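Visitor: give me the fold of what follows.
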Amino acid sequence: LSLPGVAPLLCAGITTYSPLRHWKVGKGHKLAVLGLGGLGHMGVKFGVAFGAEVTVLSSSPSKEAAAKQLGAHKFVVTSDQEQLNSVRGTFDFILDTVSAEHDLNLYLSLLKTNGTHICVGVPSKPADVSAFSIIVGRKSLAGSMIGGLPETQEMLDFCAQHNIVSDIELIKIQDIQKAFDRMIKGDVRYRFVIDMASL
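Guide: Next up is the predicted model:
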């Protein structure tokens, strides 16, 4: 595989691979990936490769084409109440990659009975979760951070077999400030990788 595309697998890749493997997400499951960024785009790739039906949940309608290009089967605009209502109570799993504040109660309502909401994004403020959001439907709110060395090797082997890499922009070290400014604005698809030959 292309090494620049492999580099983010050691962070964004294993962060999304590990929980999907732990909860055995695969064929017959409906997986929603909340947020389509550095983590979210890897969640889509892995979910599809594992055989799940993948829906991207995003507040940005403009990301639909990118989601479908990554292999997502469906796309739901979270600011569109009608679209949200159409998927209420339908997902087995939600992989939550969002680090901005968002309403977990809203997304927990999209899960089936016994569904699991898996947090891998890290918002700066604690979430406010109603007990009714989890006790109605026996839902689980869970989290996952990263995997150990054996699981990381397993992920790399899986990626090699399925030709999966991160979508990246290769930059020179001299352009690091421009890249940082773009990252703050959310203007990157989906990871910057520094070409060490430019040092």
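Visitor: use CA for all of it now, contacts and neighbours both
Guide: Will do.
Visitor: so how far is Ile164 from Ala49?
Guide: With distances taken as C-alpha to C-alpha, to the nearest Å, Ala49 is found 9 Å from Ile164.
Visitor: spatially nearest residue to the spatially most central residue of the chain, not counting backbone neighbours?
Guide: The centre of the chain sits closest to Gly40, judged by C-alpha atoms, centre = their mean, with a distance of 2.5 Å. Leaving aside its chain neighbours, Gly40 sits nearest to Thr97 (5.7 Å; criterion: C-alpha to C-alpha, 6 or more residues apart in numbering).
Visitor: what's the single longest helix in this protein?
Guide: Secondary structure of the chain read by DSSP state H shows that its longest helix is helix 149-162.
Visitor: what residues does the helix or strand following that helix touch?
Guide: Downstream of helix 149-162, the first helix or strand assigned by DSSP states H and E is strand 168-172. Residues from elsewhere that reach strand 168-172 (C-alpha atoms under 8 Å, 6 or more residues apart in numbering): 4-5, 179, 188-196, 198-199.
Visitor: please enumerate the strands of this structure.
Guide: Listed in chain order, the strands of the chain (DSSP state E) span 30-34, 53-58, 74-77, 91-96, 111-119, 140-143, 168-172, 191-195.
Visitor: the fifth one - contacts with which helices or strands?
Guide: This points to strand 111-119. strand 91-96, strand 140-143 (3 or more C-alpha pairs under 8 Å, 6 or more residues apart in numbering; DSSP states H and E).
Visitor: now the first one: how far from the chain's centre is it?
Guide: Between the mean C-alpha location of strand 91-96 and the chain-wide mean there is a distance of 10 Å, by C-alpha atoms, centre = their mean, to the nearest Å.
Visitor: which helices and strands sit right next to it?
Guide: Applying 3+ C-alpha pairs under 8 Å, 6+ apart, we find strand 91-96 packed against strand 30-34, strand 111-119.
Visitor: nearest to Pro150 among these would be which one?
Guide: Pro150 lies closest to strand 111-119 among these, at 21.6 Å (C-alpha to C-alpha).
Visitor: for the closest one, buried residues please.
Guide: Within strand 111-119, the residues scored as buried using 16 or more other C-alpha atoms under 10 Å are Leu111, Lys112, Thr113, Gly115, Thr116, His117, Ile118, Cys119.
Visitor: let's see this one next, to set against the first:
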Amino acid sequence: MKTIGYAAQDAESPLAPFAFERRALRDNDVAIDILYCGVCHSDLHMTRNDWGGAIYPSIPGHEIIGRVSAVGGDVTHHKIGDQVAVGTIVDSCQHCDQCLKHEEQMCREGVTLTYNGRDRITGDLTYGGYSKQIVVREEFVLALPKGLDPARAAPLLCAGITTWSPLRTWNVVPGSRVGVIGLGGLGHMAVKLAVGLGAEVTVITRSDAKAADALALGAGRVLVSGDDAAMQAAASSFDLIIDTIPVGHDLSPYLGLLDVDSTLVIVGALAMMDSYSSLPLIMGRRRISGSPVGGTVETQEMLAFCAEKDILPDCEIIPIQQINHAFERMERSDVRYRFVIDMASLA
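Guide: Modelled structure (predicted):
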């Protein structure tokens, strides 16, 4: 299938139009015309090789909303015309213990990423959603529930599930006391989803500059981490803290905020973290953990929950021709809170 996307040819070059071919449909494949694609901070990091291991040409994009255009002979869950969603993973081994319980993101043999990965059969480089079409194994194509605006739903496939998964893993229920560190793309979704679950939500931030935004998103209060008195007063007051800060940082100020047997879960930083004292962990039987995206069943559950509760990310819709400018704005945190590309702009 001949198609077109926007690709980086190396770590220094801007994204530009790039013609390429998608694979022919296998019996268990779904072909999708892409309608919208979210712009994730990891797209910027990957195309610029900030983490190392980038493969070029690189077509980013792993928050995909589209319409089924063709299906393989063995496909049973999707039909032509269905609106569907694809996230950060497009394949896994499907037979290990983690895959069998639909925790494909934990696949023992490693996942196939939507972009910058390798096809499990051919070894070909995978290309992402900044393109007109994509071909994906049926098991990793999710149904888009009715009632979810397709123009705003795309970031749910990464920012949404990345923050939903720890809320479910650590059993957040009505009345749970949840702290959210940071109020960017991940943080604003953590607030919305935790509020939707009935939690008492506090945004933890370095200053009160985002206080009005946090309260508007549904948070009950704002805790300024630079206010020593307020931090001391908040000691042992959280059941779960979701840390969405995207760079390495010191965890020490936050550990004492956890109650006994409570957890701080890192979802934002793929980085070396500053050292911290183990004393608060030992004395409070507290935990530090991490969490990636969720599996297919959990992601479908999250989409259904968002449709039921009318939860969507706050988005700025852009044409693909503005993607390099959007990357520049992301670097200076000049977006509330996610960019989404209208792929109709890609002629």
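Visitor: ok, back up a step: now the strands of the first structure as a markdown table including distance to Lys125 of the first structure?
Guide: As requested, the strands of the first structure are exported to a markdown table (distance: least, C-alpha to C-alpha, whole Å):
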| stretch | distance to Lys125 of the first structure |
| --- | --- |
| strand 30-34 | 18 |
| strand 53-58 | 20 |
| strand 74-77 | 24 |
| strand 91-96 | 15 |
| strand 111-119 | 14 |
| strand 140-143 | 15 |
| strand 168-172 | 29 |
| strand 191-195 | 24 |
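Visitor: what subset of the contacts of strand 168-172 of the first structure is buried?
Guide: Pro4, Gly5, Ala179, Val188, Arg189, Tyr190, Arg191, Phe192, Val193, Ile194.
Visitor: which one of the residues you listed is nearest to Gly35 of the first structure?
Guide: Tyr190 (11.8 Å).
Visitor: residue in the second structure paired with the closest one?
Guide: Superposed on the second structure with TM-score structural alignment, Tyr190 of the first structure falls opposite Tyr337.
Visitor: quick one on the thing from earlier: tabulate the helices and strands packed on strand 91-96 of the first structure (TSV), appending distance to Gly71 of the first structure.
Guide: Output for these, formatted as TSV (distance: least, C-alpha to C-alpha, whole Å):
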stretch	distance to Gly71 of the first structure
strand 30-34	12
strand 111-119	21
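Visitor: circling back: could you check how far the residue in the second structure that the residue nearest to the centre of the first structure lines up against is from Val30 of the second structure?
Guide: By TM-score structural alignment, Gly40 of the first structure lines up with Gly187 in the second structure. Counting by C-alpha to C-alpha, the gap from Gly187 of the second structure to Val30 of the second structure is 32 Å.
Visitor: what does Cys99 of the second structure align to in the first structure?
Guide: So, by TM-score structural alignment, Cys99 of the second structure is left unmatched.
Visitor: what helix or strand does Cys99 of the second structure sit in?
Guide: helix 97-100.
Visitor: which residue is the nearest non-sequential neighbour of Ser60 of the first structure?
Guide: Val77 (6.6 Å).
Visitor: what is the neighbour count of that neighbour?
Guide: Neighbours of Val77 of the first structure under the rule other C-alpha atoms under 10 Å: 18.
Visitor: contact partners for it?
Guide: Leu57, Ser58, Ser59, Ser60, Pro61, Gln83, Leu84.
Visitor: okay, those residues in TSV with neighbour count next?
Guide: Output for those, formatted as TSV (neighbours: other C-alpha atoms under 10 Å):
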residue	neighbour count
Leu57	27
Ser58	22
Ser59	15
Ser60	13
Pro61	14
Gln83	13
Leu84	17
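Visitor: which ones among those map onto helices?
Guide: Gln83, Leu84.
Visitor: what's the match for Ile245 of the second structure in the first structure?
Guide: Checking TM-score structural alignment: Ile245 of the second structure goes with Val98.
Visitor: thought that match was touching Ile118?
Guide: No. Using C-alpha atoms under 8 Å, Val98 of the first structure makes no contact with Ile118, being 10.9 Å away.
Visitor: determine the longest strand present in the second structure.
Guide: The second structure, longest strand under DSSP E: strand 29-39.
Visitor: buried stuff in it?
Guide: Asp29, Val30, Ala31, Ile32, Asp33, Ile34, Leu35, Tyr36, Cys37, Gly38, Val39.
Visitor: quick one: it aligns where in the first structure?
Guide: Using TM-score structural alignment, none of the residues of the first structure align to strand 29-39 of the second structure.
Visitor: quick one: name whatever helix or strand follows that strand.
Guide: Moving toward the C-terminus from strand 29-39 of the second structure, the next helix or strand (DSSP H and E) is helix 41-47.
Visitor: what's the angle between the following helix or strand past that next one and strand 29-39?
Guide: Note on helix 41-47 of the second structure: by DSSP H and E, the next helix or strand toward the C-terminus is strand 64-71. Strand 64-71 of the second structure runs at 160 degrees relative to strand 29-39, counting by axes from the mean of the first three to the mean of the last three C-alpha atoms, to 10 degrees.
Visitor: which residues in the first structure does strand 64-71 of the second structure align to?
Guide: Using TM-score structural alignment, strand 64-71 of the second structure finds no match anywhere in the first structure.
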